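> Turn this into a structure:
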Amino acid sequence: MTKNDAKKIINWKYEPPYDFYNMDDNEESLQELLQYNGIFAGEELIGFYCVGSFAQVPIGRDKGSYPETEGLVDLGFGMKPELTGQGFGYTFVSFIIAEIQQKDCLSKIRLTVAEFNKRAITLYEKVGFVTQTSFLANDISFLVMIKKLN
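Below is the predicted model of the structure:
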């Protein structure tokens, strides 16, 4: 991810209720995005993904932490707003999973999604994720989903 790519992503704006995923235009967001991988269709930046702790939603000190699982990686990603809701999700998520599998020998991938995001949850279930648990963070309910890999 280049600085220019990160700035483009910071300026992406999702329509309500998905505006929950809009990023703040600040140095912290920029620095975090620089740790991510860009996804391109030709020259066009169409999305991004991250793995590890960057992909986890902060639960809060008093609420514990994600259940640890051997051979597992946390996944976070986003698609360019203009491309969401148009049937590209399955191919997009499958591409990211294939990229991760090429880099790491894993048995499971875990992701976290806001419970209100039924569109995304339906997609993740089609890709093979199942809900493991849920939690509240900042008064928002999140689902933690896992996909077992072959």
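
> going forward, measure contacts and count neighbours with C-alpha atoms only.
Will do.

> those helices in the chain, which residues are they?
3-10, 27-33, 89-103, 118-127 (DSSP state H).

> Among the ones you listed, show me which one is buried the most.
Highest mean neighbour count among these (mean count of other Cα atoms under 10 Å): helix 3-10, with a mean of 16.

> Which neighbouring elements make contact with that one?
Contact here means 3 or more Cα pairs under 8 Å, 6 or more residues apart in numbering; DSSP states H and E; on that basis helix 3-10 packs against helix 27-33.

> Would you reformat the helices of the chain as TSV and include distance to Asp74?
Formatted as TSV, the helices of the chain follow (distance: least, Cα to Cα, whole Å):
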stretch	distance to Asp74
helix 3-10	21
helix 27-33	15
helix 89-103	10
helix 118-127	14
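
> Let's see this one next, to set against the first:
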Amino acid sequence: MTAADARAVERWRYPAPYDVYDRRSARSLDPAAEPGRYFAAENKEHLAGFFEFERQTEEGTLRFDLSLRPDLTGEGHGESFVSAGLRFAEDRWDADSYEVEVDSFNDRALTVYERLGFSPVEGQAVSDGGRSAEYVLMRSDGTPE
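Down below sits the predicted model:
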């Protein structure tokens, strides 16, 4: 991910209730500060989204986060987008399992992850940038298909 990609992501605006995913200064991206953590996903040479990866344990669990460009959400791209990102991660990190935290209200994302073989592990209340939210931690052993 380049600095220009990060600036583009920070301009993305999602419709409510997904506007909680708008990137504000508290959650700003700095790919130069953490090389190898953020990766841009392109579609026909245009930024379509990005992934953030972070190894969680020595046992091989890889936690990820992602964003799909707002105009591409709700259009049926979720499964292929997540699958492509995790295939990329498998080639790079050889993870044994994958974890993602999903807002409990985000039925679209929960459905995508369940279709890809993720299972809920636990729910947890956390504070994220001043907002309280309920998250569902989902895990998949092995690379989802």
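
> is it true that Arg55 of the second structure touches Ala89?
No - with contact defined as Cα atoms under 8 Å, Arg55 of the second structure does not count as touching Ala89 (10.6 Å).

> Which residue would you name as the spatial centre of the first structure?
What sits nearest the mean C-alpha location of the first structure, by Cα atoms, centre = their mean, is Gly76, with 2.3 Å.

> check contacts around the counterpart of that residue in the second structure.
Correspondence of Gly76 of the first structure to the second structure, assessed by TM-score structural alignment: Asp65. Counting by Cα atoms under 8 Å, 6 or more residues apart in numbering, Asp65 of the second structure touches Phe51, Glu52, Phe53, Val100, Glu101.

> Now do the contacts for the residue lying closest to Lys126 of the first structure once chain neighbours are set aside.
In space, and not counting its chain neighbours, Lys126 of the first structure is closest to Tyr90: 7.8 Å by Cα to Cα, 6 or more residues apart in numbering. The contact partners of Tyr90 of the first structure, taken as Cα under 8 Å, 6+ apart, are Leu123, Lys126, Val127.

> As TSV, those residues with distance to Leu149 of the first structure would be great.
Formatted as TSV, the contacts of Tyr90 of the first structure follow (distance: Cα to Cα, whole Å):
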residue	distance to Leu149 of the first structure
Leu123	17
Lys126	14
Val127	11
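
> Stretch 92-108 of the first structure: how far from the chain's middle?
Centroid displacement of stretch 92-108 of the first structure relative to its chain, using Cα atoms, centre = their mean, to the nearest Å, is 13 Å.

> so that stretch aligns onto which residues of the second structure?
The aligned range for stretch 92-108 of the first structure is 81-97, by TM-score structural alignment.

> about what we covered before: the residue nearest to Lys126 of the first structure and Arg119 of the first structure: what is the separation?
Distance, Tyr90 of the first structure to Arg119 of the first structure, by Cα to Cα, to the nearest Å: 12 Å.

> before we move on, what about Phe77 of the first structure?
When Cα to Cα is the yardstick, Phe77 of the first structure and Arg119 of the first structure sit 15 Å from each other.

> quick one on the thing from earlier: check the contacts of Asp65 of the second structure for burial and list the buried ones.
Taking 16 or more other Cα atoms under 10 Å as the criterion, what is buried in these is Phe51, Glu52, Phe53, Val100, Glu101.

> Now do the contacts for the aligned partner of the third one in the first structure.
To tie it back to what came earlier, the one meant is Phe53 of the second structure. Using TM-score structural alignment, the partner of Phe53 of the second structure in the first structure is Val51. Each residue near Val51 of the first structure by Cα under 8 Å, 6+ apart is listed here: Tyr36, Val73, Asp74, Leu75, Gly76.

> Dump these to CSV, plus distance to Cys105 of the first structure.
CSV is the format used below for the contacts of Val51 of the first structure (distance: Cα to Cα, whole Å):
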residue, distance to Cys105 of the first structure
Tyr36, 19
Val73, 10
Asp74, 14
Leu75, 15
Gly76, 18
